[in-house]
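Undergrad: Everything below, folded, please.
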Amino acid sequence: MSGNAACSSKPTQEELDIEKLLNREASAFQREVEVERIFKAFKLNPYDILDIKETATADEIKKKYRQLSLFIHPDKCSHERAPEAFDILKKAESELSDRAKREELDAVINQARIMTLKALNLPTTTAESDPKLKDLNPSFQQQLRIQSKQLLIDEEVRRRKAIKMNLANEGLEARKKDEEVAQRKRKAEDDKNWEDNREQRVDSWRNFASSQKKKKKPKTAILG
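TA: Here you go, the predicted model:
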C-alpha cells in the first residue's frame, strides 16, 4: 500500500512540463527585473550597477560580472533593452578592472564614508561591522550610497566644466592658428602679386620718366 502511495505521489510528465514552464517563466521575469535594476542603478557608480560592495575583491567583481552578464545576455533575455543593459554592465566591470579608475572612484567613496560617519557623530575609523552601524534607518550602506552619489555628481560636473573649458580654449587656439595661416597666405599672395607685377611697374615707370623728359621745355638762348 505504501508502494502504491509512493507511485501515486510521483509527478506525471504533464506536471513536470508545467513545473518546467513555470520555472522558465519565473526565470524570464527575473531576467527582466535585473535589466530594470541596472537601468535604475546610478550610472556614475560601477559598484551600484554591479550591485556589489565597495570592499569586493577583483575576483569577486569578475565573478559577479560573469553571473549578471550571463543572466541578462540578449540571447537569453527577451527584454528589449537587454543589449543596452549588457553594455552598461560591461562598462562598469571594465572601470572597476582599471586600477587607476577604481582608485579614483574609491577615493571619492572613502571621502563619502568619512562624511557619513561624521554626520553620524562617529569616528571616521569606524568599521562597517561596528554594532553602532547595524540598526540605522536608512542603513549605513544606503547613506553611504547617497553621499557617494552626491560627490560623484559633483566630480562629474567639474569634469564636464573642465572639458568644456578645454574645448573653448582649444577652439580659441584653433581660431588663432587659422588666422595666422590666413595672414601668411594673404602675405604670400601679396608677395606673389608684387613679383608678378614687377615688369609692369618697371614699364610704367619708364613710360612715366620718358613722358616727363618730353615735357621739358628747351632752354632759351640768351642773346648777347
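Undergrad: okay, CA-based contacts and neighbour counts for the rest of this
TA: Noted.
Undergrad: Where do the helices of this structure begin and end?
TA: Counting by DSSP state H, the chain has helices at residues 2-9, 13-40, 46-50, 58-71, 82-97, 99-119, 140-196, 198-215.
Undergrad: Summarise which helices and strands the first one is packed against.
TA: Read it as helix 2-9. The helices and strands touching helix 2-9, judged by 3 or more C-alpha pairs under 8 Å, 6 or more residues apart in numbering; DSSP states H and E, number zero.
Undergrad: What is the neighbour count of Thr116?
TA: By other C-alpha atoms under 10 Å, 21 other residues sit near Thr116.
Undergrad: Quick one: neighbours of the residue lying closest to it once chain neighbours are set aside, just the number.
TA: Closest residue to Thr116 apart from its sequence neighbours, by C-alpha to C-alpha, 6 or more residues apart in numbering: Leu144 at 6.2 Å. Look at Leu144: counted by other C-alpha under 10 Å, it has 21 neighbours.
Undergrad: I'd like the distance between Leu144 and Ala107.
TA: Shown here: Leu144 relative to Ala107, a distance of 13 Å by C-alpha to C-alpha, to the nearest Å.
Undergrad: With Ser9 instead?
TA: Taking C-alpha to C-alpha as the measure, Ser9 and Ala107 are separated by 59 Å.
Undergrad: Looking at these two, which one has more neighbours?
TA: Ala107 (12 against 9).
Undergrad: and Phe208, how many neighbours does it have?
TA: 11.
Undergrad: right, I mislabeled it, should have said Glu103
TA: By the measure other C-alpha under 10 Å, the count of residues near Glu103 is 12.
Undergrad: Ok, Arg37 next?
TA: Around Arg37 there are 16 residues (other C-alpha under 10 Å).
Undergrad: of the helices of the chain, which approaches Leu133 most closely?
TA: Ranking those by proximity to Leu133 (C-alpha to C-alpha) places helix 140-196 first, at 6.1 Å.
Undergrad: Return the distance of the closest one from the chain's centre.
TA: Averaging C-alpha positions (C-alpha atoms, centre = their mean, to the nearest Å) puts helix 140-196 17 Å from its chain's average.
Undergrad: Before we compare anything, build this one as well:
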Amino acid sequence: MGEIDNDLLLKNFFAEVSEVERDNEVLRILSCFKLNAFEFLNLPFDSSLEDVKKQYRKLSLLVHPDKCKHPQAKEAFGALAKAQQLLLEPQEREYILSQVNAAKEELLAKRKKQLKKDNASKIKSLVEEGKYEQQYQQSEEFQRQLKQKVQELLTEQEWRRRKMQMRISEEEGRLKKDEEETKEMWKRKREHEEQWEGTRENRVSSWRDFMKTGKKGKKGEIRPPKLKTEDPNKSYVQRPVKRG
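TA: Below is the predicted model:
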C-alpha cells in the first residue's frame, strides 16, 4: 500500500514540473558520455540495483514523450532505458565497475605519491587512521576526477574493442574473398570439364574417321600427277629440267 502511495505522490509531483525542467533534463541526458550508464541516470558509481530502478522510474516519468514536449524526448527516454538495462545486466555492470575500480586505484596511487611530498597531509592521514582519506574520496573534487578518469578508461577500452572488431571484419572479408575466388575457380573447372565431355562424341567420331581413312584420299578425289625425280637417290620431288 505504501509503495502505491509513493507512486501516486511521484506522479503528482511530476505533473507539476514545468516544461523548462523537463527540457533541461532531456538536454542533460543527451549530453551524457555515451559509455557511462551511471551518468545517464545521474547516479554515483556505488549505487545499488534498487537505486538504479528507482532513479530510472523517476527520470523516465520526467522525460516520457507523452509528458514532455521536447522534440528529442523520445531519444532521451530511450537512452535512459538502455542505461538501466546495462546496469541491471550483471556482465555489463561488472565491466563498468571494473573500470571504476581501475580508475580509483590509479587516482589513489597518484595521491599517495603526492602525500609523500606533503608532510602535513601525511601526518593528518596517519593520525585520523584513514578517516581523512575517506573524506577525500567522498569529496566533490575526487568524484570529479574519478568520473573523468573512468571516462578516459572506457574510451580507451572502446577504442581497443573497435580496432579488434575492425581487424576481425577485415580478416572475415579476406576469407570471404578467398572463398569466392576458390568457388569461381572450381566453377570454371567444372564448366571446362562439361564442355570437354560435351565434345567427346565428336572427338571420338573424328578419330574413328581418321583411323579408317588414314592418309588415303577420299573416294573420287582427283589428285595431281606425281613428278619423277631426276636423281633416284633423292626422295623429294624435283621440277622437270628443260633440256636444250
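Undergrad: quick one on the thing from earlier: contact partners for the residue nearest to Thr116 of the first structure?
TA: The neighbours of Leu144 of the first structure, taking C-alpha atoms under 8 Å, 6 or more residues apart in numbering as the test, are 109, 112-113, 116.
Undergrad: again with Ser121 of the second structure
TA: Ser121 of the second structure neighbours (C-alpha under 8 Å, 6+ apart): Leu115.
Undergrad: Roughly how far does it sit from Glu152 of the second structure?
TA: Distance of Ser121 of the second structure to Glu152 of the second structure, computed by C-alpha to C-alpha: 28 Å.
Undergrad: do Lys113 of the second structure as well
TA: For Lys113 of the second structure, the distance to Glu152 of the second structure - C-alpha to C-alpha - is 21 Å.
Undergrad: who has more neighbours, those two?
TA: A count of neighbours by other C-alpha under 10 Å puts Glu152 above the other of Lys113 of the second structure and Glu152, at 14 against 10.
Undergrad: The first structure: which residue goes with that one?
TA: With TM-score structural alignment as the criterion, Glu152 of the second structure lines up with Gln150 in the first structure.
Undergrad: Would you quantify the distance from its match to Arg160 of the first structure?
TA: As for Gln150 of the first structure, its distance to Arg160 of the first structure is 15 Å (criterion: C-alpha to C-alpha).
Undergrad: what's the matching range in the first structure for stretch 199-211 of the second structure?
TA: On the first structure, the counterpart of stretch 199-211 of the second structure by TM-score structural alignment is residues 197-209.
Undergrad: Apologies, that question was intended for stretch 168-177 of the second structure.
TA: Residue span in the first structure matched to stretch 168-177 of the second structure, by TM-score structural alignment: 166-175.
Undergrad: buried residues in that stretch?
TA: Buried residues in stretch 166-175 of the first structure, counting neighbours by 16 or more other C-alpha atoms under 10 Å, are absent.
Undergrad: got it, and stretch 14-34 of the first structure?
TA: 28, 31-32, 34.
Undergrad: so which of the residues you listed comes closest to Ala56 of the first structure?
TA: The closest of the buried residues of stretch 14-34 of the first structure to Ala56 of the first structure turns out to be Glu34 (C-alpha to C-alpha; 20.1 Å).
Undergrad: Alignment lookup: that closest one to the second structure.
TA: For Glu34 of the first structure, the aligned position in the second structure is Glu25, judged by TM-score structural alignment.
Undergrad: Contacts only, for its match.
TA: Glu25 of the second structure touches 62-63, counting by C-alpha under 8 Å, 6+ apart.
Undergrad: Give me the distance from stretch 19-36 of the first structure to the chain's centre.
TA: Chain-centre distance of stretch 19-36 of the first structure: 32 Å, with C-alpha atoms, centre = their mean.
Undergrad: same deal with stretch 50-59 of the second structure?
TA: Using C-alpha atoms, centre = their mean, the offset of stretch 50-59 of the second structure from its chain centre is 31 Å.
Undergrad: same thing with stretch 200-218 of the first structure?
TA: 75 Å.
Undergrad: what does that stretch rub up against?
TA: So stretch 200-218 of the first structure is contacted by nothing (C-alpha under 8 Å, 6+ apart).
Undergrad: Buried ones in it, by neighbour count?
TA: So for stretch 200-218 of the first structure, nothing qualifies as buried (16+ other C-alpha under 10 Å).
Undergrad: now stretch 76-83 of the second structure
TA: Using 16+ other C-alpha under 10 Å as the test for burial, stretch 76-83 of the second structure gives 76-77, 79-81, 83.
Undergrad: Show me which of these is closest to Gln195 of the second structure.
TA: Closest to Gln195 of the second structure, out of all of those and judged by C-alpha to C-alpha, is Ala79, at 61.6 Å.
Undergrad: So what does the closest one match up with in the first structure?
TA: Counting by TM-score structural alignment, Ala79 of the second structure corresponds to Ile88 in the first structure.
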